[in-house]
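> Fold the following.
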Amino acid sequence: MSDDTDSPPEREMKDFKFRQMKKVQVFEPAEELPKDRSSLLTVSNKYGLTFVGLDRTFKVYMTQDILTADKAEGNSNVVVKGMPVLSAVTVGLNLHHLALSCDELTLSVCGESEETGLFISFYDVRTFMNKARPQKLPFASLQPAVDPGTLVQDLKWNPAQTSMLAACLSDGSMMILDVTDVVKVQAQLPPTSGITCISWSPKGKQVAAGKMNATVSQYTPALEEKKVIPPPHFYTSDEPVKALDVIWLRTFVFAVVYAAADGCLETPPDLVLISIPKKDEKVETKYLNFGDSVYGSCTERQHHYFLSHIEDWDLLFAASAASIEVSVMARQDEKMWELWILEDASRAELPVTETNEDTLPLGLAMDFTSQQEIQITDEKTLPPAPTMLMLSTEGLLCPFSLLNENPGVKQLVAPPVPLALEGERQPKPGSLTSQPAKPAAVVLSVPALFPNIGLTSAAASSAPAPAAATPSSTPLFSVVPTAPVSSSSSAFAFSVPTTFSTSSITSTFPLGGSAPLGLGSSSFSVASNTPPAPSTFSFSTPPIKLPAASASTPQNLSAASPPAIKLNLNERFSAVETPAPTFLFNSTIPKSVGSSSSIVAVPPLSATKPPTMAPVRQ
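From the prediction side, this is the model:
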């Protein structure tokens, strides 16, 4: 895609190796190759947790269990199955992004469906450790007012401010969010900005945003543009490019991936290192073109680069959604960045399938918690090392130890600390925020989570009498508890708030729940082949008609926010926590000794008699 006049030096490196560890089966292989851009793997190095997602489910594992699996009998090609799961949550959305806040106490989960559109939900990580709360629910959620099919293109939490994150969407818009008990949009840029990727500065004071026009802009958290980095000179207008991915390495150093602006999947992206001059330097911006360093071959998936930087080692790792391998860029002794050429047995490559087809990454993360010594030979043992984890399209979690035997490198691993449950955030009134509808959209559906909810808005005080709820046979959300369900029989009824804006359109909001399937354990059991006994139920509530609102460039919403629809969860899932008479379960599912999963839904709301819940085989 470009000439090689600015190509970096290459070095054959024998002192750095990826050591393949035993793979862990965390999901069944996808029926079809996932093609959309996704990032479905993240780890908590502070608390020793690993989060993985695929389709409509995400799971939480103890990282120690994943690392200990390498001690199982057999060679490194063995796949370990039956890994203990700390928590598994199934939602009514197709997931495409998982990420952790800098204090590693908030997990953002992004998903989309045709019925509900895009949702960004936020879970307290302590919830996944809390056995007393079998249903794992987000404490806050955001429903952006975007066109159907819009996804989160990129999302990065601020590395210094625990509640702040930046997100850009596939329509070109960008938001700065503040996530506390509720989600607040602090500032945003409209789709015409053409934002394609984002990365915070190492200290979190500014955010870099790559764009469709191949520039990279530096913004403050209020989205005030401070500087623009022009595209490399070796790209021409005859073959325009866009910024595909970006990572802010140091104050004046960026790594940017450029791809064909027309989205052509046959044209491989280029990875370019950019060094911008300091304020007092009178030199030009330098571009170092590493090209397609991973030799991508797949032309079916959307282009996406997974970039990870280990600052203490001055190493940059790059994986592509179209390639099986990982490339390594390094800078030694403050010299120029170079491409390391590793020995064949020292490379990190995803395995092929049983039919000898490539598997490709859905996510990449670095773990620094391993306390296991690494046995190289009978005579040679190395101290614990960082671990690179990759989630493959076959549902395999593939770990690689990073063996860096270059002189003077720091030992970077440290054991995780226990996670206390104190301070766990739970859903509260107003914890779900819906942005105002676009001018073309007259009605914005309001998600219905649980019975006994109250919907509030700025127009609620002047709203007329509520419209009657319209029964629907379509499940509005699903909850997947993995704890045994009581077989006691009882009916349940709903109490519906009396203040709504009138509307005849029902709304949906999928959520999920789960129960702990097992705590961290060094032993692995074989996964049961017994299918779960799911059950379904549904209900509907009148949605809200919102006033239209227009966007400005940029607009700061922290001072004067438009009316937001908020969800009252005061009476959330009372059947689980308190014996509230308005929400009781009727189930014929027998108790079980082991772990189990089920999908629960709520029957249509009836004004004449309370509905009952019966298990339905899926």
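
> can we go C-alpha only for contacts and neighbour counts from here?
Fine.

> for the closest residue to Ile310 other than its chain neighbours, what are its contacts?
Distances taken as Cα to Cα, 6 or more residues apart in numbering put Leu316 closest to Ile310, at 6.5 Å, once the chain neighbours are dropped. Applying Cα atoms under 8 Å, 6 or more residues apart in numbering to Leu316 gives the contacts 307-310, 328-330.

> can you tell me which of those are in strands?
Among the contacts of Leu316, the members found in strands (DSSP state E) are 307-310, 328-330.

> Could I get those residues in JSON lines, plus columns for distance to Asp358?
Conversion of the ones in strands among the contacts of Leu316 to JSON lines gives the following (distance: Cα to Cα, whole Å):
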{"residue": "Leu307", "distance to Asp358": "20"}
{"residue": "Ser308", "distance to Asp358": "22"}
{"residue": "His309", "distance to Asp358": "25"}
{"residue": "Ile310", "distance to Asp358": "27"}
{"residue": "Val328", "distance to Asp358": "20"}
{"residue": "Met329", "distance to Asp358": "24"}
{"residue": "Ala330", "distance to Asp358": "27"}
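
> Show me which of those residues is closest to Asn556.
Leu307 (30.0 Å; Cα to Cα).

> Isn't that closest one up against Ala321?
No. The pair Leu307 / Ala321 is not scored as a contact, 11.3 Å apart, by Cα atoms under 8 Å.

> higher neighbour count, the two?
Taking other Cα atoms under 10 Å, Leu307 and Ala321 do not tie; Ala321 has more neighbours (30 against 20).

> ok, now how distant is the more buried one from Tyr305?
Remark: distance between Ala321 and Tyr305 (Cα to Cα, to the nearest Å) = 6 Å.

> Before we compare anything, build this one as well:
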Amino acid sequence: MTDEAGIGPSERQVNTLIFQQLCRFQIFDEKPETLSPKERFQLVAVSAKYGYAFIGTNSATIKVIKIDDLVRISDERQESPGTTVSDYPHEKLSLSDKPLHIAVDCQEQVISVITKGDANLRVHIFDIVNVCKQASSAKAFLTTGLSKETDVDLIDLQWNPVTPSLFAVCLSDGTAELWTWSEGKLSLLSSLPQIFKADAFCWSPKGKQIVIGTNDGQLLQFTHNMEQKKIVPKPDFTNEAVKVVDILWISTFMWVVAYIDEEETVQPNLAIVHAPKEQPVSFINFEDICYGSGEDRKSKYYMKFLDKWGFVIASSGNSMETGILGHKPDVKTSWDVWTLEDTARVELPLCDSDDTFLWDLP
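Purely as a prediction, here's the structure:
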């Protein structure tokens, strides 16, 4: 999926951005191979409000760790950066099955946990204060099935960035659903049927709309009641059939979109999609900025936009490298791949001389 003109993505050397590795904390009690390699995991969530990290393990538990403890331990080991620490204070939240996805709502009131096991996908909602205070005895106050079919997998779950009681899910059968909870009850607010071929989604920054990525490369924009507002066509930088893997909504008319070929024979390509009103849609293809090489897991891009600094940090579930896309200070529609110094990049460490891949980007 390269540009027809053969011109590579724009790059810029940035020496003022530096990432530094501190300690390594061992999360899994056994080797990660005990996890199913095909899942699109999201096993890390953080509450800045309460100062805790919630990390899924390779058993039916979530480790609840005070962030101050991680910082303290890292500070104590400044003379030996990169040290692996296996003994640190934490609590364990017990589940019925292994966690597939963990997320915290926008007001940090609740934690959602997706499990599957031998049954259908289920979402469990926990009170975040109860989990932080005493994880070992915390219980979900809401649980519901997301699909009646046992062969349906989770593509993604995202809480609305403004409305704390609202979240959306995308499922492997091509459906997308909006759920809300109140007074101890989960309710389906609206849904898109399989005919829309949903394969990814993202909330708008203000939470008023949602964009759906389809398995034929389109972006479809909807309101909360699934009234369609816009259609963005498949990218013009390739003649191949492509589908959308993941989306990050940057601004009103701009997204970062991960596209992959229909047969998933190559790693996803990241593109900036700009679709202003009554103007042509533009696509800037940056190809695979994470240099992915793994093929064992389903394709997934973890992306975070740091608006204050004007860059997107992106990691691939099938790569040990992390890429940076940044816009120019005076032209927010002009983007480059930021190239950092070798010692300033984010790279996952080797594990027993083998590559390790990312489980989440909080």
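
> List which of the contacts of Leu316 of the first structure are still in contact in the second structure.
Checked against the second structure using both residues aligned by TM-score structural alignment, their matches' Cα atoms under 8 Å, the contacts of Leu316 of the first structure keep these contacts: 307-310, 328-330.

> that older thread, got a quick PyMOL command for the buried subset of the contacts of Leu316 of the first structure?
Buried subset of those, written as a PyMOL selection, criterion 16 or more other Cα atoms under 10 Å:
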select buried, resi 307+308+309+328+329+330
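
> Can you tell me the element the residue nearest to Ile310 of the first structure falls in?
Per DSSP states H and E, Leu316 of the first structure falls inside strand 315-320.

> can you pull out the helices in the second structure?
Assigned by DSSP state H, the second structure shows helices spanning 67-76, 128-133.

> Let me have those in a markdown table, adding mean neighbour count as columns.
Below are the helices of the second structure laid out as a markdown table (neighbours: other Cα atoms under 10 Å):
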| stretch | mean neighbour count |
| --- | --- |
| helix 67-76 | 15 |
| helix 128-133 | 18 |
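
> what about these, which gets the closest to Leu270 of the second structure?
In terms of Cα to Cα, the element of the helices of the second structure nearest to Leu270 of the second structure is helix 67-76, at 31.7 Å.

> Against the first structure, what's the mean shift for the closest one, could you check?
Averaged over the aligned pairs, helix 67-76 of the second structure sits 1.7 Å from the first structure after superposition, using mean Cα distance after the TM-score superposition for the first structure.

> rewinding a little: what two of the ones in strands among the contacts of Leu316 of the first structure are the furthest from one another?
For those, the maximum inter-member distance is 13.2 Å, found between Leu307 and Ala330 (Cα to Cα).

> Do a quick rundown of the strands in the stretch 151-300 of the second structure.
For the stretch 151-300 of the second structure, the strands defined by DSSP state E, counting those that start in this stretch occupy 154-159, 166-171, 176-182, 185-192, 198-203, 209-214, 219-223, 228-232, 242-251, 254-261, 269-274, 282-287.

> Could you say which of those strands is packed most deeply?
Using mean count of other Cα atoms under 10 Å, the stretch among the strands of the stretch 151-300 of the second structure with the greatest mean number of neighbours is strand 198-203 (a mean of 27).

> Next, the angle from that strand to strand 254-261.
On the basis of axes from the mean of the first three to the mean of the last three Cα atoms, to 10 degrees, strand 198-203 of the second structure is oriented at 160 degrees to strand 254-261.

> corresponding residues in the first structure for strand 198-203 of the second structure?
Under TM-score structural alignment, strand 198-203 of the second structure corresponds to residues 195-200 of the first structure.

> List the contacts of that stretch.
Residues outside stretch 195-200 of the first structure that contact it (Cα under 8 Å, 6+ apart) are 153-159, 166-170, 172-174, 206-212, 243-248.

> so how much does that stretch differ from the second structure once superposed?
Mean deviation of stretch 195-200 of the first structure relative to the second structure after superposition (mean Cα distance after the TM-score superposition for the first structure): 0.9 Å.

> picking up where we left off before, okay if I get the helices of the second structure as a markdown table plus distance to Ala53 of the second structure?
Formatted as a markdown table, those follow (distance: least, Cα to Cα, whole Å):
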| stretch | distance to Ala53 of the second structure |
| --- | --- |
| helix 67-76 | 6 |
| helix 128-133 | 9 |
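
> and of those helices, who's closest to Tyr50 of the second structure?
Comparing the helices of the second structure against Tyr50 of the second structure with Cα to Cα, the closest turns out to be helix 128-133 (7.7 Å).

> and the closest one, how far from the first structure on average?
Its aligned residues in the first structure lie a mean 1.7 Å from helix 128-133 of the second structure after superposition (mean Cα distance after the TM-score superposition for the first structure).

> what does that helix contact?
50, 52, 64, 93, 108-111, 138.

> Which positions in the first structure sit opposite stretch 216-232 of the second structure in the alignment?
Residues 213-229 of the first structure are where stretch 216-232 of the second structure lands when matched by TM-score structural alignment.

> what about the matching stretch, start to end distance?
Start-to-end span of stretch 213-229 of the first structure (Cα to Cα) is 11 Å.

> So what touches that stretch?
With Cα under 8 Å, 6+ apart as the test, stretch 213-229 of the first structure has contacts from 176, 186-189, 194, 205-211, 230-231, 240-243, 258, 261, 276, 554, 556.

> With Cys102 of the first structure as the reference, measure out to His328 of the first structure.
Rather than His, residue 328 of the first structure is Val. As judged by Cα to Cα, Val328 of the first structure and Cys102 of the first structure stand 25 Å apart.

> Over to Ala255 of the first structure?
21 Å.
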